[in-house]
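Engineer: got a predicted model here, sequence first, then my questions.
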Amino acid sequence: MALPEAVARQIIADHQRRPRHTGPLNGVAGVTLDNPGCGDQVTVWADVQAGRVAQLNFSGKGCAISQSSASLMTVTLTGKTLEEAHALAGQFRAMVMGDADGTPELGDLLALAGVSRLHARRKCALLPWRALEQALGGP
């Protein structure tokens, strides 16, 4: 499942210009990763309470793909159980790598489906998700 290209571009641009859930969370250690190939950097803070992602924030610098992916990730996963968050992360990873089509559960993350055709951009889209995995303690 893919979104129309114009809609996808609009979602990506909106999240790059006005990222959601930004900045550190008090009392939560952040995980910072970078992509030296293109200069992207992201820090992810995940506050997990009672098996649920209570808050998920990020900060970073880099291309529109990495920053919008991080913003969309925070919006999509905040409030999800850890099981749901890991499942959605797996679906997103499969979509970006071109191993599977996106599912409706991904919501606006479907805007990044086209990244699967851009091998150099896959790392950009997945960077915040790799930091998330570490922040959550792995899959």
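Structural biologist: Received, thanks. Numbering: from 1, shown residues only.
Engineer: make it CA atoms for all contacts and neighbour counts henceforth
Structural biologist: Fine.
Engineer: how about the lengthiest helix in the chain: buried residues?
Structural biologist: Longest helix in the chain by number of residues, with DSSP state H as the criterion: helix 119-136. For helix 119-136, a neighbour-count test (16 or more other C-alpha atoms under 10 Å) marks 121-136 as buried.
Engineer: another one to put next to it:
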Amino acid sequence: MGLAKLGFLYKTLVLEHAKQPHHYALHLPEGSHQKTLHNPTCGDTVNVAVQIRNGQLQTVCFNGQGCTISQAVASMMTDELTGRSVDEARQLIQAFLDLCMGKEISPAMQRNLGDAAVMGTVAEFPARIKCATLSWHAVQEILMQNDC
């Protein structure tokens, strides 16, 4: 894909998810595992909730405030992690974090990341990496802290 098309796709997806975030919940579900993370550099705050049943992330939702990237990526993340097994979620989280750091990931993993795969371009802007990875780190911490 040409750089102009990739740039257009990036802008389009980020703006779409930021304006109408998927799985945004004013009130996070009771009984869910929750984690709040802050990015003091940008002022982002993300609150993530995950409901896990039978080894599967049944519900993944978020709320918070911050820059366009942090909110858009949280929306993309909820789309890709909802319904996944804990093991699949862990693999996708690591793949996304690697992608944002400029590391190569397999084409299959890129497809599994859906819209979030476009965020690989954030590696070119180190100051924005934390914005893009904040919500993914929150789910990663939920999975680690709850022995999932």
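Structural biologist: Nice, I can see it. Not measured: the values here are computed from a predicted model.
Engineer: what's the longest helix of the first structure aligned against in the second structure?
Structural biologist: Under TM-score structural alignment, the match for helix 119-136 of the first structure in the second structure covers residues 126-143.
Engineer: ok, average deviation of the matching stretch from the first structure?
Structural biologist: Its aligned residues in the first structure lie a mean 0.8 Å from stretch 126-143 of the second structure after superposition (mean C-alpha distance after the TM-score superposition for the first structure).
Engineer: the helices in the first structure, which residues?
Structural biologist: Counting by DSSP H, the helices of the first structure are 5-17, 64-77, 82-97, 119-136.
Engineer: in the third one, what's buried?
Structural biologist: Buried positions in helix 82-97 of the first structure, judged by neighbour count with 16+ other C-alpha under 10 Å: L82, A85, H86, L88, A89, Q91, F92, R93, A94, M95, V96, M97.
Engineer: pull the most distant pair out of those.
Structural biologist: Taking C-alpha to C-alpha as the measure, the buried residues of helix 82-97 of the first structure span a maximum distance of 22.3 Å, between L82 and M97.
Engineer: what's the match for R84 of the second structure in the first structure?
Structural biologist: Under TM-score structural alignment, R84 of the second structure pairs with K80 in the first structure.
Engineer: got a list of what the most centrally placed residue in the second structure touches?
Structural biologist: Relative to the mean C-alpha position of the second structure, the nearest C-alpha, by C-alpha atoms, centre = their mean, is the one of M77, at 3.3 Å. By C-alpha atoms under 8 Å, 6 or more residues apart in numbering, the contact set of M77 of the second structure is A116, S135, W136.
Engineer: run a quick neighbour tally on the first one.
Structural biologist: Going back to what we said before, that points to A116 of the second structure. By other C-alpha atoms under 10 Å, 24 other residues sit near A116 of the second structure.
Engineer: doesn't V73 make contact with it?
Structural biologist: Yes. A116 of the second structure is in contact with V73 according to C-alpha atoms under 8 Å; the separation is 6.7 Å.
Engineer: mind listing the shared neighbours of these two?
Structural biologist: Overlap of the contact sets of A116 of the second structure and V73 (by C-alpha under 8 Å, 6+ apart) is empty.
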